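**Student:** below are the sequence and a predicted model for it; my questions follow.
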Amino acid sequence: MTTIADRLANAQHRIEQAAQISSRNANEIQLLAVSKTKPNSDILAAYTAGQRRFGENYVQEGESKVNALKDCCPEIEWHFIGPLQSNKTKIIASHFHWMHTVSREKIASRLNEQRPKEMPPLNICIQINISGEASKSGATPEELESLASKIEQMPNLILRGLMAIPTATSDKQLQTDEFQQLQTLYQELKSLYPRVDTLSMGMSNDLEQAIAQGSTMVRIGSAIFGERDKP
């Protein structure tokens, strides 16, 4: 029977292979294990196997996991990667290390105001709606520079980079084109803010393409934990 540790090792091997093909250093690419809807026991199994970065999509579920695992898994780095309503920003500000889906100044401002003073600044990725789909969240490419400038002025946030979800399609060229667009925006952002170092793109089904286009963080769920359960 294939274990979570086995699947985690396989995911890391895929990252290493993709990096080699693209003449990149695999150490530049972080694996974010997407544990949404999965039980704490699965996270503990991955943690025991050496995984430290975990991504959650749902606010209450994420809060519950952070609280439940903080004593037994003290080195966990929690990333929030789902949509966030403004009335729930305090939970993210006070429990998570990273927030990947900031696309509006209002959300950023609330996160900044509600970040506890005893915690380090919250790491922020701006989500870009790279596919232009109305059903997806994210700032437009045209809004990026203004939003980044505002986040840079917020002392309790630290701008780390960009995040996007490409079109769900079997058209590999379309996905590659979207990854390339995000890479271009990332380089432009990095030229303005040299501290920026994170390009969060690529998931279980397209991580190889994402790495070929410069991803520094791939978000892998089903390839590690199996198909998603209902929340």
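**Tutor:** Great, that's in hand. Quick caveat, the model's predicted, so the values are computed rather than measured.
**Student:** from here on, just use CA atoms for contacts and neighbour counts.
**Tutor:** OK.
**Student:** contact partners of the helix ranked longest in the chain?
**Tutor:** In the chain, ranked by residue count with DSSP state H as the criterion, the top helix is helix 172-192. Identification of contacts with helix 172-192 by Cα atoms under 8 Å, 6 or more residues apart in numbering yields 128, 130-131, 141, 145, 161-162, 164, 166-167, 169, 196-197, 199, 201, 209-210, 213-215.
**Student:** another structure for you, compare them:
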Amino acid sequence: MSLQDISDRISKAERNAGRKSGEVKLIAVSKVQPDGRVKAVLDQGHRCFGENRVQEAEAKWPDFKQHFDGIELHLIGPLQSNKARTAMALFDVIHTLDRPKLAATLARIAQEQGSCPEMFIQVNTGEEEQKAGVLPADADQFIQDALALDLPVKGLMCIPPAHEEAALHFALLAKIASRNGLAGLSMGMSSDFEKAIALGATHVRVGSAIFGDRVPG
């Protein structure tokens, strides 16, 4: 696979779903990828990237931002409250707002700074104990509470259970978003992003299919 292959598949999925071309944003998940691979994708003109860890992003992206204009950085991994200020300075979009304490911290810093990244609320659609996210039954109230804090909540995010049909979880996320008036749906990864696009995804998160297998270290 390559960036062009994934972009072509996204375009085809948009057409198949009767959606406008370019409606879906591709987040190239660059976590644990060597700088050389990331630069190769930047050199191809792609500018939207996703990172899981604030510390890793902090070490990687300031230098890239000096050399490439227009980079849009998305935090797609868990955010600890004590990393909130750093994350808000570094990321353009945070996809993992998932608990009241974090919402309050982000809102306080946003008031201090007068600016705030766009937010997606993570919903634990599979109700998995080991996974972050608001439970579906609690999502409506949490969305309203976050909006009441003046946080710029644009949509919802989910990571379906590995061994369940992803489309069921995408449909559930879309339903929760719709009834709360949220347009953004961050859902779909390398193995299932076409299904996500068919069910309304606005952001898909693809890593290894673009960069190759991850290189831990």
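**Tutor:** Yep, it's here. Predicted model only: the values in this text are computed from it and were never measured.
**Student:** beyond the longest helix of the first structure, next helix or strand please.
**Tutor:** strand 198-200 (DSSP states H and E).
**Student:** just the element for the aligned residue in the first structure for residue 15 of the second structure, please.
**Tutor:** Using TM-score structural alignment, the partner of residue 15 of the second structure in the first structure is residue 20. Secondary structure from DSSP H and E places residue 20 of the first structure in helix 4-21.
**Student:** with the second structure overlaid, how far apart is the helix or strand following that helix on average?
**Tutor:** Using DSSP H and E, the next helix or strand after helix 4-21 of the first structure towards the C-terminus is strand 30-34. Following the fit onto the second structure, the mean deviation recorded for strand 30-34 of the first structure is 0.5 Å by mean Cα distance after the TM-score superposition for the first structure.
**Student:** quick check: angle from strand 30-34 of the first structure to helix 4-21?
**Tutor:** Computed by axes from the mean of the first three to the mean of the last three Cα atoms, to 10 degrees, the angle separating strand 30-34 of the first structure from helix 4-21 equals 140 degrees.
**Student:** which residues of the second structure does strand 30-34 of the first structure align to?
**Tutor:** Under TM-score structural alignment, the match for strand 30-34 of the first structure is residues 25-29.
**Student:** which ones are touching the residue of the second structure most remote from its centre?
**Tutor:** In the second structure, counting by Cα atoms, centre = their mean, residue 112 sits farthest out from the average C-alpha position, at 24.7 Å. By Cα under 8 Å, 6+ apart, residue 112 of the second structure lies in contact with nothing.
**Student:** quick one: end-to-end distance for stretch 75-90 of the second structure.
**Tutor:** 9 Å (Cα to Cα, to the nearest Å).
**Student:** residues in contact with that stretch?
**Tutor:** For stretch 75-90 of the second structure, the surrounding residues in contact (Cα under 8 Å, 6+ apart) are 50-54, 58, 73, 91, 93-97, 101-102, 105-106, 109, 116-117, 132.
**Student:** which part of the first structure matches it?
**Tutor:** Against the first structure, stretch 75-90 of the second structure falls on residues 80-95 (TM-score structural alignment).
**Student:** what's around the closest residue to residue 28 of the second structure other than its chain neighbours, how many residues?
**Tutor:** The spatial neighbour of residue 28 of the second structure that comes closest, neighbours along the chain excluded (Cα to Cα, 6 or more residues apart in numbering), is residue 49 at 4.6 Å. Residues within reach of residue 49 of the second structure, counting by other Cα atoms under 10 Å, total 25.
**Student:** repeat for the one 5 residues further on
**Tutor:** Other residues within reach of residue 54 of the second structure by the criterion other Cα under 10 Å amount to 22.
**Student:** residue 198 of the second structure too?
**Tutor:** With other Cα under 10 Å as criterion, residue 198 of the second structure counts 18.
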